[in-house]
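Visitor: After the sequence you'll find the predicted model.
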Amino acid sequence: MSSYYRRELPIQSKPIIHTPAYYKSPATQWSEFRQEPVNHYNRSNAVAAISSHTANTNRVVAFHSSACWRNHFHASQMSDKLIVIYFTASWCSPCRFMAPVLDEYAAHYIDVEFNKIDVDELFSISQEFGVQTLPAFLFIKRGKEIDRVTGARREELQRKIEKHRA
């Protein structure tokens, strides 16, 4: 028998995963973590540290329902703030390349709102905006599209953010 021989067994059935009744989802665990003081002597510093951490890391808002997106979009039409909508997909490798870049820009440009829409989840929204290439970045002001960047173009995206944010 060759040393390269490898025996592969077919999977007979899917594994059964039992979730205990006391299991808490990660979101529930995180909210309980935020309510508990880390330092019992100085609760205000602990809460401030936790809030500043979440504020800095979650600047790109992902939408998973078209109703939530429509409510947010209609509310933002009254604002002069620049909105960058990032259309992405989990299977798109240029999209995965641009995700940390967008997080970096979101942390740097605090006066710009960054939204993320997965085209597989919200296909109707991507059709409304005419998105045909991924990744796509749409620049919106007062409910109107003012510019667009398609593809993984880091420098062009930064130039357009700086141009339109004023």
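Guide: Structure received.

Visitor: okay, CA-based contacts and neighbour counts for the rest of this
Guide: Will do.

Visitor: quick one: contacts for residue 101?
Guide: Shown here is residue 101, whose contacts under the criterion CA atoms under 8 Å, 6 or more residues apart in numbering are residue 154.

Visitor: ok, now the one 5 residues further on?
Guide: When contacts are counted by CA under 8 Å, 6+ apart, residue 106 is found next to 59-60, 112-114.

Visitor: Structure two is appended below for comparative analysis:
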Amino acid sequence: MTVSSIRSETEYERFKSRKPIVVVEFYAEWSKLSKGFDPTYEAISNDKQNLDVAFGRADADQLSDLLTNEGETILPTFIVFVRGGEFAKIVGPNETELKAKIREARAKLAI
């Protein structure tokens, strides 16, 4: 699955409910940590185990108010949504934690 670009607050609000589980990455072009994690995020989104998850990416410079409203300023920040509500937040490029939160989100849906 490809990672969708989120370009506005309206798109962000719609995207959070695109699938039962949604992951949004807030990134910046100038951030070495964001750029360095791009291949990993793409790989996670393309993993066949994650066909039930929508993956998005929002440029923190273009949507700075939105990132501030979410309470974060460190990039990259990943927010996992379950049924449109925030489930988890991962601050920084942490593949293990991101995968774990996706698994936990699936478990929550199964309850």
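Guide: In hand now; what should we look at? Everything numeric in this text was worked out from a predicted model, so none of it was measured.

Visitor: picking up where we left off before, which of the contacts of residue 106 of structure 1 tops the neighbour count?
Guide: Note: the member of the contacts of residue 106 of structure 1 with the most neighbours is residue 114, at 24 neighbours, neighbours being other CA atoms under 10 Å.

Visitor: My guess is it contacts residue 85. True?
Guide: Yes: in terms of CA atoms under 8 Å, residue 114 of structure 1 counts as a neighbour of residue 85; the distance is 6.1 Å.

Visitor: Find residues that contact each of the two.
Guide: Between them, residue 114 of structure 1 and residue 85 share no contacting residue, judged by CA under 8 Å, 6+ apart.

Visitor: How is the spatially most central residue of structure 2 classified with respect to secondary structure?
Guide: When structure 2 is reduced to its mean C-alpha position, the closest residue under CA atoms, centre = their mean turns out to be residue 24, at 2.1 Å. For residue 24 of structure 2, the secondary-structure state derived from DSSP: H, G, I helix; E, B strand; the rest coil is strand.

Visitor: Now it: closest residue in space, sequence neighbours ignored.
Guide: Using CA to CA, 6 or more residues apart in numbering and skipping residues adjacent in sequence, the residue nearest residue 24 of structure 2 is residue 56, 4.6 Å away.

Visitor: what does the one you found align to in structure 1?
Guide: The pairwise alignment with structure 1 assigns residue 56 of structure 2 to residue 115, based on TM-score structural alignment.

Visitor: what's the distance between the strand or helix carrying residue 55 of structure 2 and the middle of its chain?
Guide: Residue 55 of structure 2 belongs to strand 53-59 when elements are defined using DSSP states H and E. When C-alpha coordinates are averaged (CA atoms, centre = their mean, to the nearest Å), strand 53-59 of structure 2 and its chain have centres 5 Å apart.

Visitor: Can you state the mean residue-to-residue distance of it versus structure 1?
Guide: In the superposition with structure 1, the aligned residues lie an average of 0.7 Å away from strand 53-59 of structure 2, counting by mean CA distance after the TM-score superposition for structure 1.
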